[in-house]
Each structure stands twice: as structure tokens, then as C-alpha cells.
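Novice: Predicted model follows, preceded by the sequence.
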Amino acid sequence: MTVCIIGGGIIGLCSAWYAAERGFSVTVLERNPEGGDSCSLGNAGMIVPSHFVPLAAPGMMLYGLRQLANPESPFWIRPKPTKELVDWGLKFMKSATQEHVDRSAPLLRDLNNTSRAEYETLAQTFGNEFGLVKRGLLMLTKTSPAFEEETAMAAKARMLGIPAEVLTPEETAKLDPNITMEIAGSVYFPNDCHLSPSKLMAGLARRLKERGVRFVYSASVAGWVTTKGQVTAALTSAGQFEADQFVLAGGAWSPEAARGLSLTLPMQAGKGYSITLENPKQLPEICSIFVEARVAVTPMGGALRIGGTMEIAGNDLSVNPRRVAGIVKSVPRYYPAFSEADFAGLPTWSGLRPVTPDGLPYLGRPEKWSNVVVATGHAMMGLSLGPVSGKLVGEVLAGESPSIALEMLRPDRFA
């Protein structure tokens, strides 16, 4: 059986890995040239079983609207609404309920826990060349209200079986003594991990090629050949590719490819930025999130990566300096040993996260096509959920019963 995977990001490569493990002959079509960038390369590299609340949660839409006037805010929407953005926004508001959060939390917990276990297996297989570090994650707060909210979130996490510890500033400093912090307190999630995304992606691609997986670069999908409820070929800028089964894992560009199959996949690209300090003044041992600033901080070897923002501005990778300034200004507030000058002149990476209206990925077969699997829309948890998504794709391709129920992730749920 042959499988053609559309997309060479973390979801596409993990899908290829688990499909190849089952004996499929796999071709990966990637829209970028070989060595090109993707949303999987410059992110914070976090694996987060602690993240059991979907982006579509009560209060998120109001929060976003309040931030519109501040171009340096953690969340921003370009004030040029399109039909697709309005439709996505209405669906987001409808999804952002407490009932949705309560239904999604056990699923996200199970997905993240399974993915973490798969990462441990991959680390053993790869000799941990991608630097998996299992030291947990700190949610750092500056204010008492934020600390109280995170304390309440820790209680909910423990109810779901997710370990969480509420720490004073002194206890936090003892846990990670290599970094000076000015905080009101923190919550520590010991099961979270971090790694180097670029090393992971390079290692996956290299081993897939060694297994005989074919990669075709600069291959944007322009159309499809179909017959009797099945797709027989993908038409791309690099030619026509036939296969027995197809996996749509194109990230933020998935809706564009899906239109040719009459699939409705509401999605917005959520742009994020990161800056990497190669020789930081101080280097924490534990990855952290600045809660109020919504900024992620990850040690990667001897470097320190700092990233954040959710900018809804279409499939546009251009860098907005005001958005980057918001990230940079937050660092000295939590890590006073640093100054804004430390980041002057450093290159800024940008990537597009595929964001669905309910904050859950699209994963499974659409009703219209019996030999297509959709695997996209992972938003900010793409790297965290890469292996479990690939594992589930492999199971669906092989006709097996998925090890985690996919009902809530159906790609047709907004059709």
C-alpha cells in the first residue's frame, strides 16, 4: 500500500514515521524547498501534558477584543476582517464554553500523555539526539490575581490526574537556581518536557529517508484526481503523485488544499515569533511560561529561546516589530538579569500555527473520501502532539481501531 502525505512539518513527518513502521510505502510532499523553514522549526519545543484547556475557552474572545488596540499585546487580530475570519470568529465564540472545555480536557490530557510516552521511545531510538529534557515546566506569575488563577488551574489539573505543584517564589528559585526571577509565585508541572525542534525535525527526516521514504520538495498541491469517492492522485507544482491513501497534514495551508476536495476545514493562521539567545547571561534548567505576558521560554542546549504572540493576520510570515517588542519587553519583568538591549539586532523567526475554531485538531477520515486522512489544526500544540497524531494516523491508515477515540476531532465537524 502506498501513502502520500501532504506536508513535511512535525505532523507530516510523524505520520510518515508511523506509516512506514506499518510497512506502507510513503511519499512526503512539502511545499517549501529542501531545507526550507516551517512552523515546526522555531517554536518553543515544549511537550505539555499540562495544557488541557483548548484555546476556545470562556473569556478568550473578550480578551482578544480588548487587545485589539495594543499592537504589542500577546493576542492580536489584523483589523481587516475577511469572510473566512468572520466565519471562524463566530464558530470560535460558539465553541468557547465551559462545557466545551470540560469535554475537551480529558481528551487533551490523553493525547498529550500518549505523545510524551512516544517521545520517550523516539528519544531512545534516536539516542536522544534531539535533546529531550524531562524536568517539567514552570508557570511564572507576576501578580496575585494571576497566581490565584494558576493555583485554581493546578487544582483542576490534579483532578484530571496531572501532577501540579503550587510554589512560592522561594520554592521556585530553589527548583531552578540558575535563573534570577521576580515573581509572585508559580505552578510546577513535573511531567512536561522540552527539546530542540530543529534537531528533532532533522533527525526524523534523515531516518525516514534511510527507511526509504521519498521526499518531494517545492510541491504545492494545486488539485486532485478523484473517482468514486476516492482520491487517486495529488496534482502539484512538482507533478502528479498517485497513491492508495492520502494524508492531509499541510498545517496552515491545509484549507487551501482541502477546497479541491470539497472539504470544509475552518482555520486561521496564528502567527508566532521567537528569538534565540545563543549565549544568555543566565540559563534556566526548566522551560517556563510567563503567564501574564503569554511568553514561552526554553533552554536549548546552551541557548535560550523566547517566543510568543498569537497574531491572526492570514498566511503572512512577515515580522511585525511591534509584536516582537512586546515579547522582548516581558523578559526583564520576570528575569531581571536580562535587559531589552540583550535582544538588539537578533534575528526573529516567525511561524504560522493552524488554529481551528474550537482549539482541537482535525484528525481522522472525512466522510466524503474513503482513502483520505486529515491531520492538521493543532495550533500551539503541534510539536507536543506530533507523535500521538502520527500514531493515530498510522492506525487509521491500517484500518485499525484508533487507540484514542477521534469523535471530537472529526474533520467534518464544522461541515
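Specialist: That came in fine, so what should we check first? From a predicted model like this one, the values you see are computed outputs, not experimental measurements. Numbering: from 1, shown residues only.
Novice: Going by C-alpha atoms from here, please, whenever you check contacts or count neighbours.
Specialist: Fine.
Novice: Distance check, A293 against S330.
Specialist: For A293, the distance to S330 equals 6 Å [CA to CA, to the nearest Å].
Novice: want to compare, so here's the second one:
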Amino acid sequence: MSKVLIIGGGIVGLTSAYYLQKKGYEVTVLDKGDITDNCSFGNAGMIVPSHFVPLAAPGMIKQGIRWMFNSKSPFYVRPSLNANLIGWGLKFMKNATAKHVSQSAEPLRDLSLLSKKLYEDLATAPGFDFELANKGILAFYKTEKAGEEEAHLAERATELGLDMAVLTPAQCKALQPDLALDVLGAVHYRCDAHLYPTKLMNALLKYLTDNGVKIERGKEVDRMEAAGNRITKVYTGNQAWEADQYVLATGSWSPAVAKMADINISLMPGKGYSFMEPEPQHRLTVPALLCEARVAITPMNGSIRYGGTMELDKINTRINMQRVKGIVESVPAYFPDLKPALPAEKDIWYGFRPSSPDGLPYIGRSKKRENLVIATGHGMMGLSLGPATGLLVSQIIAGETSDLKLAPYSVER
């Protein structure tokens, strides 16, 4: 039986393990932590075919510069002489064009739709109750400018075969009747869905453990050995790990791990924050995006999860309370009945989204190491795109025809 070693125990690593185990591979997953501290647990739980516009889009540079001078804004780049940030930024500026947005739309749509279908299949499997709900997402806006942008997005989505609808305030209220609304309208991303990430990850871990996949926690890869163009061993301290094929699914830590294999990956960690509040009244039933504030709100397991912000910086343990305050203060402006309290630092979750400079993930083999498959760079859509990425990883390793064309996600693009 062929052996596969997966480095990284987030949603991409675990779904890769899931599909590889189904194909009969002997799989081991290494994770530097205890797995529960990664982005796949603390995110908004949204499955978003609606998000076919990459982060690298016209207007983002100008908007980003404006946001940098507001301590509560949803986007921030910490000024730095960091060579990785400078290189990433130059590539981002090169890609922030209308042409790039147009070229990226179908690859992002196709990856999302495949993932959504796989989630729906997974939800019918025994032991996989993770609160999958196909209610869509309501993207609320308060200004005419944001309304025009959302209407344009809905028009383009319809051209791509995605189900969206522009709603009046009265139509919004009909979908969300138990909450007061202060909005000009919303776009209902009816093609989207949501789930409870903690239940999903725990179900995956249980299935994998029950079916012979080895999950090794607290194993941080610090060295690799290679012979020719193949990786031969991976080390965690003094312990060596050998396999026939290797998968790099280490999220924002991918550039450092890839460098051990003499591979350069352009990636920046984008820190996001989230926190939970009980919601026994169950007033929020459809997940919401607050367009101007860039905040996500999701009903989850009898509570509400609030999340947002994107801080591009080195990986760190700082909690910027001003950013969290920005999330808290934005909510009542759209939902006067929802007034989340500023959480204590111990109740704030943060994680790092692995952001590529063109907004597309990296999925494929490395030309330098023929037995290494790279699967990273999903930005804010790691959970949304996880199953599709895992399936593609398994098809690449098995030498099968993949469900999607892989060129747009090429590691060497």
C-alpha cells in the first residue's frame, strides 16, 4: 500500500486524508499544534460560490491605503521592510486588474461549486452531522455605492450561472423577520450555504482515526531530505518520517515549510478575528455579510459567531483590540437589536488566512519535487474550498483525471 504523508491538519489536510484513505492509501497527518487551534475551527463557516472575485481586484489598493489609517478598519497592512511582504505586494498590484478578475471568476466558481457538492455528499454520510444549511447568505448594504457594487456582482454571478437576487428592505425583513434592520437592501447569495466548523472538523478527525489514518499532533516539521527531485524524509525534531508521496497543506506556514524543500511560495498570512455570543432567541437564521464593514455573522450551535478583519503581517500572537472593537461597533448599525459586547482577550479567536497575491489557491505538484503536492493559499475561503482541494489532491496523487482543470491553480504560475 502506497504511503502518503500530509503536513498540516487543517480542513485541506484532513479532507485530503479523507479522499486518499477512500482510495486505499496509507495516510499519516502531521500537525505542529493540537489541530484545534487552526483557521478551520474559528472561521465563519460559510460555503461561498458567491466569492468568485479575488482579493486582487481593481480598487483594492486605493481602498486598502485608506483603511490603513483607520485603527478599526477591516483591512490593514503593517508597514515593514519584510522582503516577503514587498514581493507579495508587487505581485498583488500586478494582478489587481479587471482582466485578472475576469480570468479568475470561473476557476473560483468551479472550485466552490465542487466543494459545495462534496459537502452535501459528506453531510449524508454516517457520523457527519455538521449543521449544513442551504439558506444562502444575505449581503446587507447601507450606502448606494455598496448597493451598486452588489447589484453588479449579482449580475455577473447570474451570467456565471450562480443564483443571486437583489432584495428590497421589505424582502430582507421577510427573510430575517425577528431582527430589526437598518439597511438600504441586500443581495441574497442563494447559491451559498453554511455549517458549524467545530462539528465538521471533529467529525473528520473521528472518521480518519476510526479508519486507520494516523493523526500526529505536536509534530512540527523542521527539516526535509531529498535525493534528486524527490523528497525522501521529513523530520520533526529527531524523528524521521518517510512516505512515497507528500502533501504540503500548512496554510500560512507554507512558505517556511516549502523552503525546506527548496521551493518558494508567495503567500502572506492575513490575520482574522472572531468571537461567539449566545443567541437563545435564535433571531438570526440566515448568515449575514455587512458589506461596508466587511464583517461576517453566522448562527452557530445556538450562538452567533462574529468575524472579520484582514491584517497582513508576519505571523504573531498579538490581539489588536481596536480591530475587534471595529467588528463589535459595526453590527448595531445594520442590526439595531444585536449589540455584541466587546469580548475579553481570552474569548477572542484569531487565525491566519494564507493569502496568495492573485487570490487563487495553489493546488498541484511542484516541478522541483515530483512527489510533493502543494495545497495552500486559499485566503479567507479555506473551509469553503477544502473538500474540493482535498479531492483534487487525491486525484493528483492517484494519477487520475481531475474533476477540474488544474492550470489556474498551478504552483509555478
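Specialist: Nice, I can see it. Everything numeric here is computed off the predicted structure, so don't read it as measured data.
Novice: A293 and S330 of the first structure: which has the busier surroundings?
Specialist: A293 (22 against 18; other CA atoms under 10 Å).
Novice: Tell me where the stretch 101-250 of the second structure has helices.
Specialist: 144-159, 169-175, 197-210 (DSSP state H, counting those that start in this stretch).
Novice: would you turn the ones you listed into JSON lines with distance to G270 of the second structure and mean neighbour count?
Specialist: Shown next, in JSON lines, are the helices of the stretch 101-250 of the second structure (distance: least, CA to CA, whole Å; neighbours: other CA atoms under 10 Å):
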{"stretch": "helix 144-159", "distance to G270 of the second structure": "24", "mean neighbour count": "16"}
{"stretch": "helix 169-175", "distance to G270 of the second structure": "31", "mean neighbour count": "15"}
{"stretch": "helix 197-210", "distance to G270 of the second structure": "19", "mean neighbour count": "18"}
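Novice: Give me the three-state assignment for the closest residue to L111 of the first structure other than its chain neighbours.
Specialist: Using CA to CA, 6 or more residues apart in numbering and skipping residues adjacent in sequence, the residue nearest L111 of the first structure is V388, 6.3 Å away. Here V388 of the first structure is recorded as helix under DSSP: H, G, I helix; E, B strand; the rest coil.
Novice: right, and V388 of the first structure touches T114 too?
Specialist: Yes: using CA atoms under 8 Å, V388 of the first structure is in contact with T114, at 6.1 Å.
Novice: neighbour count winner among these two?
Specialist: Each of V388 of the first structure and T114 has its neighbours counted (other CA under 10 Å); V388 has more, 26 against 19.
Novice: quick one: contacts for the more buried one?
Specialist: The contact partners of V388 of the first structure, taken as CA atoms under 8 Å, 6 or more residues apart in numbering, are L111, N112, T114, S115, E118.
Novice: got it, and T376 of the second structure?
Specialist: Applying CA under 8 Å, 6+ apart, we find T376 of the second structure in contact with V12, L248, A249, T250, G251, S252, S254, P354, P361, Y362, I363.
Novice: what sits against K367 of the second structure?
Specialist: For K367 of the second structure, the contact set (CA under 8 Å, 6+ apart) comprises E412.
Novice: and if you look at Y235 of the second structure?
Specialist: So Y235 of the second structure contacts V221, D222, R223, M224, W241 (CA under 8 Å, 6+ apart).
Novice: can I get the residues you listed in JSON lines with distance to K94 of the second structure?
Specialist: Shown next, in JSON lines, are these (distance: CA to CA, whole Å):
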{"residue": "V221", "distance to K94 of the second structure": "33"}
{"residue": "D222", "distance to K94 of the second structure": "33"}
{"residue": "R223", "distance to K94 of the second structure": "33"}
{"residue": "M224", "distance to K94 of the second structure": "33"}
{"residue": "W241", "distance to K94 of the second structure": "39"}
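Novice: List buried members of these by neighbour count.
Specialist: Using 16 or more other CA atoms under 10 Å as the burial test, the contacts of Y235 of the second structure include V221, R223, M224 as buried.
Novice: Please enumerate the helices of the stretch 301-413 of the second structure.
Specialist: Per DSSP H, counting those that start in this stretch, the stretch 301-413 of the second structure carries helices over the ranges 321-334, 382-398.
Novice: Out of those, flag the one nearest A44 of the second structure.
Specialist: Nearest to A44 of the second structure, of all the helices of the stretch 301-413 of the second structure, is helix 382-398, at 8.9 Å by CA to CA.
Novice: quick one: the closest one aligns where in the first structure?
Specialist: Alignment of helix 382-398 of the second structure against the first structure: residues 382-398, by TM-score structural alignment.
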